[in-house]
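Asks: Okay, sequence plus prediction incoming.
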Amino acid sequence: MVLFAVIDIVGNIPIVIDLRKKAGHIQSEKAAIIAGVILIVFLFLGKSILNLIGIDVNSFAVAGAFILFFIALEMILGITLYKQDENASMTTAVFPLAFPLIAGPGSLTTLLSLRAEFSTENIIVAVLMNVVIIYIVLKTSSKIERFLGANGINIVRKVFGVILLAIAVKLFAHNIKALFDIA
C-alpha cells in the first residue's frame, strides 16, 4: 500500500492523458514493464549504483523533485516544457512515464526504505501488483478521458498538478534538509 500511494498512478491519470495526446499513443505494456524492471533493479542495486557514481539517495530525490516540479507546472499552467522526440511512443514509454512518473525518486527511495522493514519477497510482490494496476490504468486512460470529458480532465489535471507540485516540494524540502543536515 505504501508503494501504491507513492506511485499514485490513479493521481497521474491527467498526466498520462496529456502524454498520450502529445505522443499519439502510449505503449501501456512497455511502460508498465519498464517501470517494474526499474523498480526491481533499483530494489537490489539502487544504493550501490548511486554510491558507485557518487550520488547519495537525497541528491537523487532532489533531482527527481525538480522533474516532478516541471511536470506539475505543465499541468497547472497549460504550458509545454517537455519536447517530444521523433521516436515519441518509445520515449514516452520510458520518459517521463516509466521514469520518473511511475518509477520516480519517491518510489525508488521508498523501495530503499521498505527494504529495511520488509522481506525482499514481499516487496517484489508489491511491485508486481503495482505494475498490474499501472498497466490497467494506462490501458484504460482513453476510456477514463471519455468518461470525464474535456472539462472534467481540465479540472482533474489542475487539481492533480497542484498535488504533484506539493509532492515535488515535499520531496525537495525533505531531501534538501537531509543533504544539509538542517534540524
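Replies: Done, it's in. The shown structure was predicted, so the numbers you read here are calculated from the model rather than taken from an experiment.

Asks: rest of the way, CA atoms for contacts and neighbours
Replies: Noted.

Asks: any idea how far the most centrally placed residue in the chain lies from V169?
Replies: Most central in the chain under CA atoms, centre = their mean is L101, positioned 1.8 Å from the mean C-alpha point. Using CA to CA, to the nearest Å, L101 is found at 15 Å from V169.

Asks: Use this one as the comparison:
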Amino acid sequence: MELHFDLREVATATMVLFAVIDILGSVPIIIGLRKKVGHIQSEKASIVSSIIMVSFLFVGDEILNLIGIDVYSFAVAGAFIIFFLAIEMILGVTLYKEDEPESASIVPIAFPLIAGAGTLTALLSLRAEYHVENIIIAIFVNTIFVYIVLKSSKRIERVLGKNGLNIIRKVFGVILLAIAVKLFAANINELF
C-alpha cells in the first residue's frame, strides 16, 4: 500500500475537524458537566472519540454503500451540515438543541460532543477529497488537543474568558463556512 502523506491535506483536515468538533466552544458545556457530576475522565473520552472517528472513517463508506448512497452525495449533504454548524457558530444561534446529559461519562463527552453527527459527516466529506492516512493524522492531532482542553478546561475559561471563547468560535465559524462552500463546489459536479 502506497502512502500519500501530504502536509497541506493534514493541515486542512485538522482545521476542518478542529472547527467541527469545536472543543473550545464546548468548554462551557464541559465545565457545566464537571460541576454537575464531578470528575470527567479525559483520557477515556479522548480515546473513545478517536476510535469512533477512525472506525467511521473506514466503515462509514460501507454503511453508505449498504443503503445506496455514494460518497459525493454524502459530501454534499455534509457540506450543508457544516454550513449550518458554521451559521450557528457565527451568528450565535441554536438551530438544533440536544437534551442535556444526566451524567458525564463517555456518552455525552466522546459521543456526541466530540465525535457527533457533524464530526462524522465531516470525516466522510473529507474522505471524498483527501487521502485516508492524512485524515487519520488529523484525527489524532485533534484527539491530543481535545485531551488537553478536557484536562485544562477550567484554566482555559479563566484565561480566555467568555468573550475570548466567543471570538474563537466566530473565527472558526467563518473558516468552517468557507470549507462548506469549497466542499459543496468540489462534489456537486460529481452528482450530475
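Replies: Yep, that arrived. What you see is a predicted model, and the numbers here were worked out from it, not measured in a lab.

Asks: TM-score for these two?
Replies: TM-score for the superposed chains, counting by TM-score structural alignment, normalised by the length of the first structure: 0.71, backed by 173 aligned residues with a CA RMSD of 3.2 Å.

Asks: picking up where we left off before, OK, contacts around the residue nearest to the centre of the first structure?
Replies: For L101 of the first structure, the contact set (CA atoms under 8 Å, 6 or more residues apart in numbering) comprises 7, 12, 68.

Asks: Tell me which entries of those residues lie within helices.
Replies: 7, 68 (DSSP state H).

Asks: Could you find the closest non-adjacent residue to I179 of the second structure?
Replies: Leaving aside its chain neighbours, I179 of the second structure sits nearest to V16 (7.3 Å; criterion: CA to CA, 6 or more residues apart in numbering).

Asks: Burial check on the aligned partner of M53 of the second structure in the first structure, number of neighbours?
Replies: Mapped onto the first structure by TM-score structural alignment, M53 of the second structure lines up with L39. Close neighbours of L39 of the first structure, defined as other CA atoms under 10 Å, add up to 26.

Asks: Could you do P101 of the second structure as well?
Replies: 12.

Asks: On the three-state scheme, it is what?
Replies: coil (DSSP: H, G, I helix; E, B strand; the rest coil).

Asks: Please name the residues that touch it.
Replies: P101 of the second structure neighbours (CA under 8 Å, 6+ apart): P108.

Asks: Would you mind measuring from it to T121 of the second structure?
Replies: In terms of CA to CA, P101 of the second structure sits 22 Å off from T121 of the second structure.

Asks: before we move on, back to that, for the regular element (helix or strand) spanning the residue nearest to I179 of the second structure, list every residue counted as buried.
Replies: Using DSSP states H and E, V16 of the second structure sits in helix 7-21. Neighbour counts over helix 7-21 of the second structure (16 or more other CA atoms under 10 Å) mark 9-21 as buried.

Asks: who does that helix touch, helix- and strand-wise?
Replies: helix 117-127, helix 132-151, helix 153-188 (3 or more CA pairs under 8 Å, 6 or more residues apart in numbering; DSSP states H and E).

Asks: Distance from the chain centre to the following helix or strand past that helix, please.
Replies: Note on helix 7-21 of the second structure: by DSSP H and E, the next helix or strand toward the C-terminus is helix 27-37. Distance, stretch centre to chain centre, for helix 27-37 of the second structure: 19 Å (CA atoms, centre = their mean, to the nearest Å).
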